[in-house]
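A.B. asks: Sequence and computational prediction follow.
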Amino acid sequence: MPFEVRDRLIHDAGHATRRCRPVTKLSLLVKGHDETFCCGVMNNSIWTTDGGRSLMNSLLLDVPALRHIPELRVGFDVVDRERELIVLYNLDPAVLPGHTLRVLDLTRCTLDVPPGAAAISLPRLSALRLHKCSSPMKDLQGLIHAAPSLGSLHVEDLFCGNMSRADRFVLHCPSVTTLALAPALGTRHAIEIDAPCLRSFNFQHAKAIKLKVPSIEGMAVDKDAEHEHLATFHGLERLELDGPSHPGHRDEAAAAIASLPQCCPVIHDFHIRMIAETWGYRTRFADESGAVPLSDLDVSMDLFERRYSKEMAPLMLLDRDDGFSQVADLPGLTGCRFNCLQNHLKNVKLQFELKGWDSFEVCLAKFFAENCKVLKVLQIDDGKLNYLSHINWMVHRWRANALEQRKRIGRDSTHASEQRGERK
């Protein structure tokens, strides 16, 4: 069988060359009853006289017609799988046709980069897919670094070696626009993705995701295209979103936020930081020396400590209507029923600069206050040092009103049911 496989591949490649048709694609699908057979096909020692190269390394090095292929795909169809994760062959990236390769799709492969190996170059590679492969993260990063035109990266069930839960790795993908990342089940180390050109992503098996975007409204997905672009993270429990919301894009920002509960149906913790990079507490509240005026902070702390005293009652925003009636609903969010808001979301933190009651950020705070039924903590950091200027008093009022409204609806529903029963 090994002779037949190699001879057939060499024959087909040579036939194409003789007909003046360059080989543009090498696609190898190995079918077998078990993984032992497939491993034997890929690694039999008769491929080369020294017995040191696998089938793929041998073909790419020894068959001239395959040294200029734009597309390489290797897959397996195994009837009786012994284990869910097992690599079946080694591939040295140095043997790849780097100057012509555009698509690389590998399954159950170990990317074997020898120590001290020369740097590889894949200037035309635009799509990379690794399925159930094994590679240290540094070697994967080296492969991405060698492909400056890489636009699509799909890594599924990648075994990264012995990495502890405390290990962190930064994966730089400067040109990638589409990313799918699904580490092997049981993987617990953190991976930070630096992908400034990213347009769509899918991280399966993730428990926590920290996402930094240039703008929240830039994440909005057209309603008619949601089924094509939105994935579901069934196990995601924590999501941190960092990105500003620009004035004039309220509807787009609301649509972007609305898509996240659909993607994360069991999320527990949701943190959103909506502050532009040019703004910060030091720049807004610090004087020229960089110190925050103590008088403002002292007054705020004093007001906070006396918040329940009788003399403070008339000053509390709870008893005032400073802008309360001006806070509008958010089209695309208000009225939506999300599973996570009904049953799972318990901790919400919003951080932004309070500019006015009609801002998107305030409307978003009102939405979470009114619609999170199992919420335990809603923390609002609006950048105000003066305690009386915080919107937290409004948050308490919004939650109380929403709770009273739900009780009233429940009573009305019960009363209506009783009346229908009496008529019968």
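C.D. replies: Yep, it's here. Since the structure is predicted, the reported quantities are computational estimates derived from the model, not experimental observations.
A.B. asks: For the rest of this, base every contact and every neighbour count on C-alpha atoms.
C.D. replies: Noted.
A.B. asks: measure the residue nearest to Asp80 when sequence neighbours are not counted to Asn43 for me?
C.D. replies: Distances taken as C-alpha to C-alpha, 6 or more residues apart in numbering put Asp34 closest to Asp80, at 4.9 Å, once the chain neighbours are dropped. Between Asp34 and Asn43 the computed distance is 15 Å (C-alpha to C-alpha, to the nearest Å).
A.B. asks: Looking only at neighbour counts, state which of these two leads.
C.D. replies: More crowded of Asp34 and Asn43, by other C-alpha atoms under 10 Å: Asn43, with 20 against 14.
A.B. asks: rewinding a little: does the residue nearest to Asp80 touch Phe76 like I think?
C.D. replies: No - assessed by C-alpha atoms under 8 Å, Asp34 is found out of contact with Phe76, at 10.3 Å.
A.B. asks: For the stretch 101-250 of the chain, just list every one of the strands.
C.D. replies: 103-107, 109-111, 127-131, 152-158, 168-172, 178-183, 190-194, 200-203, 208-212, 238-242 (DSSP state E, counting those that start in this stretch).
A.B. asks: this is the other structure I want to compare:
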Amino acid sequence: MAAADSLSALPDHLLQHILSFAPAKEAAASTALSCRWRPLWLGTSTINLDSRSYLSNKHHDRYDVFFRDAEAAFLCRRRRLTVFLEKDAYRVDRWVDYGDEPEDDARVAGLLVNNPAAAGLEELRVQCEYTEYGKWYSPPLASLSCAATLRVLQLQCCNLEPPSSAHLAFPRLTDLTLYCCSLSEGYLQVLVDAAPALTSLALRYLRRHKSPETPGSAKVFHANSFHVPLRLRCRTVTALVLETNVCSEEMKHSRDAGIELDMPSLRYFCFRRVPVKLSLTSPAPELALVQVDTTLSELNGWRYVPVSCMLAGFSCTRALKLHLSCIEDLVTSYPPWLEEEQCRFILPTFSNLKLLQLDGKIEDKNSNTASAVMTLLRSCPAMSELRLRFNMRKEDCYRTTKDPVTSAFAQSKERFSRFMSMSCTDRDIVELDRVTDLPENNREYSFLRTSLRKVTLQFKSNEFNCFQVQLAKFLVENGMVLEEMHVDDGNQLWPNHLCNKAARWRADAFQKRNLPDTAGFRVYQQPAI
């Protein structure tokens, strides 16, 4: 009761906003609190219908109550509707012949079709329970009462089929998200063409319809992978999120085709999962940020295409963020079915790029690490900010790391013992060693002379003369206009040592060249990523 009194002290508009996040059943139950609460939930612009919140000993009755409550919730006009349906909530509960698919329950479509209260919906989210077998729910997109007013549409685990006769049109739709949906070939383009105002598009783990095992059968089968080659055209989209799950057989057959995008208005692009060849058929001059994350691709156990093949079409971006499972793959990873001329490591020149962020795992004492990193840096002649986050591969960590020490005194003792056990030559290497596997000057790296002003380096290593430290030394010695470096290596007690060295490395290098350090260089221990 005390909690109820505290909530009752809030103004009506704030209470309605809170109730908009609750499922319809719980929101309706709030009417029992007081007379003041009764009209509040009916006045909310958002309604959440979730069949999982209905429990009953009688299996059939629970969904009857669910649909009755849904109809009651639509007594007032709503602007936002979220529906979660278990598979038994959208299927007709009756016996069917073996091999036949049960029909969709008409009551689900009744909420969205020919419903005056749903005619003004601006946001619609339909989430269905994932099932490996059987037909998924097919929303009646061509008959939606809210098609003319809809701005946001999100569909999850739905079966999308072209309408038989009705015309598909979403004149005001700006945001479309398809997650784990199954589509027939070519229907994705039809759906996108039906939304002339579309600006945000998210395609995550789409599947394609497979041909039925029995010719002439109406039963739908869902493939487990994204269909390539794919060509998609949408000249109004400014933000695209793409997550794929392409099988190796598809990649073999598609060869150079991959995914072709005609999106000249694109400003933000995010790609996750399995590397495929990507290309823009039209220039995107306003492209501001490209994010590529291929860390989950290693779970498939198959090499697809080099990351360089994915980046070739995005050379005009102003910011690039890469998250790779193995940084050395930039120069060494190629699938066995690629031709020899396709395996050449070619990166485009990112002439407009100002921010580069590289996050990934590296192998211990692998010369390809320096080759991959420096080749990427060479491709960014106008870069002003560089963010690097390196993690050792697990097998390398197990080989170089002993049982961890916990107390501060034990950590300090271990650090001192490691340093004292080194020979004098090794100590000199830690002090000012030549940067092995890296260039000796900045002649090939114009960004070091003219534009690089901020570097963030985050890593973990137990070695004093590791590649990460060598790279930091190279950057501070050759960055002519470098103003700040942020260093963090977790709990390895390395930031103090590296921060103390970095400023001296830079001062000594500039003194040898008789150059003044006018950038006002500073080193910071706190992470900046």
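C.D. replies: Everything's here; your move. Only a predicted model underlies this, so the values are computations on that prediction, with no experimental measurement involved.
A.B. asks: of all the strands of the stretch 101-250 of structure 1, which lies closest to Leu375 of structure 1?
C.D. replies: In terms of C-alpha to C-alpha, the element of those nearest to Leu375 of structure 1 is strand 238-242, at 14.3 Å.
A.B. asks: Counting by contacts, list what the following helix or strand past the closest one packs against.
C.D. replies: Sequence order places helix 250-263 as the next helix or strand after strand 238-242 of structure 1, per DSSP states H and E. If you count contacts as 3 or more C-alpha pairs under 8 Å, 6 or more residues apart in numbering; DSSP states H and E, helix 250-263 of structure 1 packs onto helix 339-343.
A.B. asks: what range in structure 2 does whichever helix or strand comes after the helix it packs on sit on?
C.D. replies: Going down the chain from helix 339-343 of structure 1, the next helix or strand is strand 347-352, by DSSP H and E. Aligning strand 347-352 of structure 1 against structure 2 (TM-score structural alignment) gives residues 454-459.
A.B. asks: so how far is Val481 of structure 2 from the alignment partner in structure 2 of Gly186 of structure 1?
C.D. replies: Aligned by TM-score structural alignment, Gly186 of structure 1 pairs with Glu286 of structure 2. Note on Glu286 of structure 2: its distance to Val481 of structure 2, by C-alpha to C-alpha, is 27 Å.
A.B. asks: Leaving out the residues flanking it, which one is nearest to Val192 of structure 2?
C.D. replies: Nearest residue to Val192 of structure 2, sequence neighbours excluded (C-alpha to C-alpha, 6+ apart): Cys234, at 6.8 Å.
A.B. asks: Out of the strands of the stretch 101-250 of structure 1, the one nearest Cys39 of structure 1 is which?
C.D. replies: strand 109-111 (10.6 Å).
A.B. asks: Can you give the distance of that closest one from its chain's centre?
C.D. replies: Strand 109-111 of structure 1 has its C-alpha centroid displaced from the chain centroid by 25 Å (C-alpha atoms, centre = their mean, to the nearest Å).
A.B. asks: next one: stretch 232-248 of structure 2
C.D. replies: 12 Å.
A.B. asks: Same check on stretch 266-274 of structure 1?
C.D. replies: 13 Å.
A.B. asks: where does Glu463 of structure 2 fall, helix, sheet strand or coil?
C.D. replies: coil (DSSP: H, G, I helix; E, B strand; the rest coil).
A.B. asks: Let me see the contact set for the spatially most central residue of structure 1.
C.D. replies: Centroid-nearest residue in structure 1, with C-alpha atoms, centre = their mean: Phe203, separated by 5.0 Å. By C-alpha atoms under 8 Å, 6 or more residues apart in numbering, Phe203 of structure 1 lies in contact with 180-182, 233.
A.B. asks: any chance of the residues you listed in a markdown table, plus distance to Arg284 of structure 1 and neighbour count?
C.D. replies: Shown next, in a markdown table, are these (distance: C-alpha to C-alpha, whole Å; neighbours: other C-alpha atoms under 10 Å):
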| residue | distance to Arg284 of structure 1 | neighbour count |
| --- | --- | --- |
| Ala180 | 39 | 16 |
| Leu181 | 39 | 20 |
| Ala182 | 41 | 18 |
| Phe233 | 38 | 21 |
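A.B. asks: Pipe the strands of the stretch 101-250 of structure 1 into CSV and attach distance to Leu55 of structure 1 per row.
C.D. replies: Converted to CSV, the strands of the stretch 101-250 of structure 1 look like this (distance: least, C-alpha to C-alpha, whole Å):
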stretch, distance to Leu55 of structure 1
strand 103-107, 14
strand 109-111, 12
strand 127-131, 18
strand 152-158, 22
strand 168-172, 30
strand 178-183, 27
strand 190-194, 33
strand 200-203, 32
strand 208-212, 39
strand 238-242, 44
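A.B. asks: of all the ones you listed, which lies closest to Met137 of structure 1?
C.D. replies: strand 168-172 (7.4 Å).
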